[in-house]
Structures are given as structure tokens and as C-alpha cells.
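Peer 1: this one's structure only:
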């Protein structure tokens, strides 16, 4: 076990404290300003008020943007779960020509800058599909998000499949189980936690995507990140934005906690 000197521990502790402060003090300011009685963001907070919370929860644009974000993220997650799992099984269980190329093509969208993906999809929708009468509309935005969310599920499931013992499935089939029974009772329980963790990450990635959404959202349709970005240009609405951001911050703890728990369960099982 590596042992650090007292000086090293102090230096490491100071560095960690600075990094954590740099990360979380701005978030704390967002939360505090959501209760600020002033009409504009200010520091120190001039007084305590729930006025902005009331306006945020009764705002129709906020509710519409939140609903759009949930629908898009849910649709993208479904696409990612289905396609990401299928591709992971194909690359893990079979050998075929172009296997490495397929692996690269699946991972590539997450490596590309979001603005490049957004421009490419926008050109495809507007210059290729619309002239032949195909209007993708809201579904086009879901498909666009699904293209980079697949990687989250694919990586998690593929990593788990590589750690599975194939002899367990072979034993199930030798004992007379059908392929579906083997998958449902033997295979799925072994990679289910990785699948759920990947789905959660895919949902979170889609929920806060901005660049791809800007280029693929239909006219007049805002997701929550787009609504926040548009409202930041209005100083009088900044504290309402802080309320929405505070809710998102609190809600973000749940998927992170679930993902950590699922990852811990996988490690303990192994």
C-alpha cells in the first residue's frame, strides 16, 4: 500500500479542496440566488424570497421545455438501449469482416464535437429529406440525440459482456433451456445493472444536450437547456433560471447515485 508523507497529504488535501471549491461554489451561488429577493442576480444575496420559485413552477414555457427534454431524452434512451445492446452483443459474440470498423463508427459520434454533429444532421434533414417530402420534425431531434447516446449503453454492456463467463450460458443450454430462457434467466441478470447504468447516462447526456438540439429542434420547440440559454439574455429572468438550474442540480444527484450503486453491485458480484 502506498504511504504518503505528512507534507504530501497536506498538499494533496489543499489541491483537492481548491478543485472542489472551484467546482461547487458556483453551484452554491446558483442555489442561493434562486432564493434572492432581488430582481437580478447579485452577491451578496439581498434577502430571502420564494417569489422566483413560484414563478418557475407556474411558468408554462418552463413546463413545456421540461416536458420536451424528458420526451427527447426518453426517446433517445430507448434507441440507445436497443441499438447499443444489439451492437454490443454482435461485436462480442461474433467475428466478422469490418468488426473493428463497426466498433469505431459506433463510438465516433461521442468523440465528434456536438456542433459538427448538429450541422451534419441539420443538412441531412433540410437538404436531403425535406426535398423528397420527409418531415422529421420532433422525431428528428430524438433520432439526433440517439446517435450519440448509443455509446453510453454500448460501452457499458460491451464491458460487462467481456467479463461474463460463457460456460454459464452453455450449461443452461445443456440442461435443456431454450435460447430465450437462457437469455432471460441467465444472460440478462448478468448484464442488467450495466444496461441500466448505461441507460441512465444516456438519458442524462440527452437531457442537457445543447449544440445538437439547436440545429435539429423544430421551430418554436425548446428543450430545458435551450430555454435556459435563451433566458440568460434577459437579466430580469435570471433568478427564475437559477430556480430551474437548482431543481436540475438536485435531480442530478439521483441518477449519479443509482449509477454508482449499480457499478458497486457489479464489482461485488465479480
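Peer 2: Perfect, thanks for sending it. Keep in mind the model is a prediction, meaning the values are calculated, not measured. Numbers count the residues shown, from 1 in each chain.

Peer 1: hey, let's count contacts and neighbours off CA atoms from now on
Peer 2: Will do.

Peer 1: so residue 115 touches residue 211, yeah?
Peer 2: Yes - using C-alpha atoms under 8 Å, residue 115 is in contact with residue 211, at 5.3 Å.

Peer 1: ok, now which ones touch residue 38?
Peer 2: Counting by C-alpha atoms under 8 Å, 6 or more residues apart in numbering, residue 38 makes contact with 45, 46, 47.

Peer 1: could you dump those residues to JSON lines with secondary structure?
Peer 2: As requested, the contacts of residue 38 are exported to JSON lines (DSSP: H, G, I helix; E, B strand; the rest coil):
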{"residue": "45", "secondary structure": "coil"}
{"residue": "46", "secondary structure": "coil"}
{"residue": "47", "secondary structure": "coil"}
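
Peer 1: if you rank these by neighbours, which is first?
Peer 2: Counting neighbours by other C-alpha atoms under 10 Å, residue 45 leads these with 15 neighbours.

Peer 1: out of everything not next to it in sequence, what's closest to it?
Peer 2: The shortest distance from residue 45 to any residue other than its chain neighbours is 5.6 Å, reached at residue 36 (C-alpha to C-alpha, 6 or more residues apart in numbering).

Peer 1: what's near enough to touch that neighbour?
Peer 2: So, once contact is read as C-alpha under 8 Å, 6+ apart, residue 36 ends up touching 42, 45, 46, 47, 48, 49, 239.

Peer 1: for it, give its distance to residue 113.
Peer 2: 36 Å (C-alpha to C-alpha, to the nearest Å).

Peer 1: dropping in the other structure now:
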């Protein structure tokens, strides 16, 4: 498609404006995390790492970080297993309801978080409540896994569609059994997609707050919930900015690595 010079300028201007709206606030969070002024005046009166030290000494923030990591790892593990199985089933087999499976797997990430949170809260209280199991870490992990599955599913399906089924058939023709074919042919084919999907799933879980609010109960505080609950406390403002900066950095890294792994560049497979 050929665009006129005016159209190209308009598209570039709109793209630049969009990037400014998205990334300037994130940069301000990073700057405020080292701003010596407690009131965060602009421009900064000086730079300091004092707030980072205070954040590290805050036991509540450290506990919330560890809680988010555990929830992210648990949700990612579930998403990798279920998302991969669903991807292989949808791609390799033809059965009644195949399209419905694809739709149902993708639906949780498309629904508003508050709808998913309310539905999960009701389901957990109805099903687990009579068994004496309350809201906690397990329900948070299950809740996060519901929308993390789709990123693994999409990555694995995309890789399988780009792969060559003839390689597996050749492996079987040469005498390899099913396990050997999976280990030597199939798994290397989808390995980078699994890593990319796992990284994206962890990033989604790590910064989730809406679903977590409805599934965590009173005893579980993830890092986003800790930030939200401390926003109204003026004395905690510098520490909150540091924790928010850490959250930004820890979310950017897996997304960047996943993008590199799923790109078509020759260097993508080396990560």
C-alpha cells in the first residue's frame, strides 16, 4: 500500500503521540524513584538512591514481591501445561467443538478483569467454600492461570502452524518411536514458543491486580495490591514509586525476551 507524503506524516505523528502517552508516564515513575524531593517536584531537586534503600528495608514490599513471584510461577506452570495441550489438540486433531475450544481458551483474556474476578470469586466460594477451602494463594494462581493460558496457547499454535509436519513423519519413518520424535523433533520445534509464552504469562500474572483483588482474600498481598493500598499514604509515596519502578522493569524484561524469541530474525533462536 502506497501512502501520500501527508498520510505518512500523519501516521508517524499519531504513532509518536501514542508512544509519548504510553512511555512518558513510565519514565516519570523511574525518575521519581530517584528524586531527592519527597514531594516529587519538577524538575527534581536532586538524585538519590535513599528511597531504593528504604524500599528494600520495607518488609511488606519484600513479602509482596515474593508473593507476586510465587503466584506468577504457579500460574505460568499451569498455563504452560494446559496451553500446550490445548494447542496440540486444536492443531493436530479434527473433532467436534474444535473451534469452541479455541474460543473458550481465548475468552478470559478478552473479558473485563472485573467480570472474570467476580465470576471466579463466586465459583471459588460456591465450590471450595463448602470444602473448607478459603481464598488464598491457590485461588490467586488458578485465577491468574485462566488468562495466562491463552498466551501460551497462541504462541504454541503459531509455531506449530509454521512448522513442518513432514519432519515428524520422517522421524517416525526412520524408526523413531513417539517419545523420541517428540524429544528430538517436536520439542525443539516449539521450545522457543514455550519459553516466550511462559515469559508473557509470568508478566501478565506479575502485574495483575483486578482478578487478584477478587481471588486473594485477606491474607495474600501481591506487589500491585501493595502499591494500590499504599498510594494514599503520603509517607510511603517515595517507596511506592520505587516499587512501581521495579514492577515496570520486571514486566518489561520478559516481554522483551518473548518478543525476541518469537521474531523471525535469524538471531531470535539464540536467546
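Peer 2: Received, thanks. Every value quoted in this text rests on a predicted model; they were computed, and no experiment measured them.

Peer 1: still on that earlier bit, list just the nearest of the contacts of residue 38 of the first structure to residue 259 of the first structure.
Peer 2: residue 45 (34.9 Å; C-alpha to C-alpha).

Peer 1: quick one: map that closest one onto the second structure.
Peer 2: Mapped onto the second structure by TM-score structural alignment, residue 45 of the first structure lines up with residue 44.

Peer 1: its match and residue 35 of the second structure, how far apart?
Peer 2: Remark: distance between residue 44 of the second structure and residue 35 of the second structure (C-alpha to C-alpha) = 6 Å.

Peer 1: SS state for the most centrally placed residue in the second structure?
Peer 2: For the second structure, the residue nearest the mean C-alpha position is residue 204 (2.0 Å; C-alpha atoms, centre = their mean). Look at residue 204 of the second structure: counting by three-state DSSP, its state is helix.

Peer 1: next one: the nearest residue to it once chain neighbours are set aside from residue 242 of the second structure, what distance?
Peer 2: Counting by C-alpha to C-alpha, 6+ apart, residue 204 of the second structure lies nearest to residue 148, which is 6.8 Å off, once chain neighbours are set aside. With distances taken as C-alpha to C-alpha, residue 148 of the second structure is found 26 Å from residue 242 of the second structure.

Peer 1: could you do residue 254 of the second structure as well?
Peer 2: 19 Å.

Peer 1: between these two, which is the more surrounded one?
Peer 2: residue 242 (25 against 21).

Peer 1: that one: what's it in contact with?
Peer 2: So residue 242 of the second structure contacts 29, 30, 32, 33, 34, 51, 52, 55 (C-alpha under 8 Å, 6+ apart).

Peer 1: what span of the first structure lines up against the helix or strand containing it?
Peer 2: Per DSSP states H and E: residue 242 of the second structure is located in helix 237-262. Per TM-score structural alignment, the counterpart of helix 237-262 of the second structure in the first structure is residues 238-263.

Peer 1: after superposition, how close is the matching stretch to the second structure?
Peer 2: Compared with the second structure after the fit, stretch 238-263 of the first structure shows a mean deviation of 1.8 Å (mean C-alpha distance after the TM-score superposition for the first structure).

Peer 1: can you classify residue 219 of the second structure as helix, strand or coil?
Peer 2: Residue 219 of the second structure - assigned by three-state DSSP - is coil.

Peer 1: near it, how many other residues are there?
Peer 2: Neighbour count of residue 219 of the second structure, defined by other C-alpha under 10 Å: 8.

Peer 1: swap in the one 5 residues further on?
Peer 2: Neighbour count of residue 224 of the second structure, defined by other C-alpha under 10 Å: 21.

Peer 1: then the one 5 residues further on?
Peer 2: Close neighbours of residue 229 of the second structure, defined as other C-alpha under 10 Å, add up to 12.

Peer 1: got the angle for whatever helix or strand it lives in vs helix 237-262?
Peer 2: Under the criterion of DSSP H and E, residue 229 of the second structure resides in helix 223-230. Counting by axes from the mean of the first three to the mean of the last three C-alpha atoms, to 10 degrees, helix 223-230 of the second structure lies at 160 degrees to helix 237-262.

Peer 1: what comes into contact with helix 223-230 of the second structure?
Peer 2: Contact with helix 223-230 of the second structure is made by 60-61, 64-65, 67-68, 206-209, 212-213, 236-237, 240, 243-244, 247, as judged by C-alpha under 8 Å, 6+ apart.

Peer 1: right, I'll leave it there.
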